[in-house]
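Chemist: What follows is a predicted structure for the sequence shown.
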Amino acid sequence: MDRPEPGQTWEVGRNECASDAVFRALADVSDRPLTELPPLQESIDVDSLDHVLAVSSEIQSLTFEYAGYEIVVEPARIRLRERS
């Protein structure tokens, strides 16, 4: 399977928390190993991100900037767009 291009969508795995999906998607699109990505906690409260999306059916999406990308997190998918 080809790697998605920036601006495309990554699915959140069935047992995967949103923060892990963000790391996986950004590593894919930026061609950087996970160990070279800045701490996600510097951009958003990771525990709150995971909790809110796991328990709320009213939250449609959360958007934030991280490592030069706009990240849109929805309950079942992650979208990334490179910031210019």
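Modeler: Looks like it arrived, so ask away. Numbers count the residues shown, from 1 in each chain.

Chemist: from here on, contacts and neighbour counts on C-alpha atoms
Modeler: Noted.

Chemist: Which single helix of the chain contains the most residues?
Modeler: Criterion DSSP state H: the longest helix present in the chain is helix 18-30.

Chemist: For the residue nearest to the spatial centre of the chain, give me its contacts.
Modeler: Against the mean C-alpha coordinate of the chain, by C-alpha atoms, centre = their mean, the closest residue is residue 22 at 2.4 Å. The neighbourhood of residue 22, defined by C-alpha atoms under 8 Å, 6 or more residues apart in numbering, consists of 71, 73, 78.

Chemist: what about versus this one:
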Amino acid sequence: MTTSSGGSEGFRVGAGESPGDAVLRCVAAEKGCEVLDLAPLQDTIDVHALDQLFEAPGVEALEFSYEGFDVSVEPDRIYLTEQQ
């Protein structure tokens, strides 16, 4: 697997940005396209649950596949690894 340009530091989740919106922004940046050009994230993961997940104590990360990337979501960072 190849690490994306988010690198080992990943992409920062912006202040006030939901995890779902951050995933879309980061994947679109990696693919060089607009967010609207991506498949609906809701078809891959429950976006409402993703956005609420880190409000629960003890949750450190969530991983899933989307648009050719393995996505790891942490409370303040998004990591993308291109699938081979």
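Modeler: Okay, I see it. What you see is a predicted model; the values in this text were computed from it and never measured.

Chemist: TM-score for these two?
Modeler: Comparison of the two superposed chains (TM-score structural alignment, normalised by the length of structure 1) gives a TM-score of 0.89, and 80 aligned residues with a C-alpha RMSD of 1.4 Å.

Chemist: thinking again about what came up before, so which of the contacts of residue 22 of structure 1 is the closest to residue 84 of structure 1?
Modeler: Distance to residue 84 of structure 1, by C-alpha to C-alpha, is smallest for residue 71 among the contacts of residue 22 of structure 1, at 13.6 Å.

Chemist: What helix or strand is the closest one located in?
Modeler: In this assignment (DSSP states H and E), residue 71 of structure 1 forms part of strand 69-73.

Chemist: Superpose on structure 2 and give me the mean offset of that strand.
Modeler: Between strand 69-73 of structure 1 and its aligned stretch in structure 2, the superposed structures give an average distance of 0.3 Å (mean C-alpha distance after the TM-score superposition for structure 1).

Chemist: Okay, angle between the helix or strand just after that strand and strand 69-73 too, please.
Modeler: Towards the C-terminus, the helix or strand next in line after strand 69-73 of structure 1, according to DSSP H and E, is strand 77-82. What separates the directions of strand 77-82 of structure 1 and strand 69-73 is an angle of 170 degrees, with axes from the mean of the first three to the mean of the last three C-alpha atoms, to 10 degrees.
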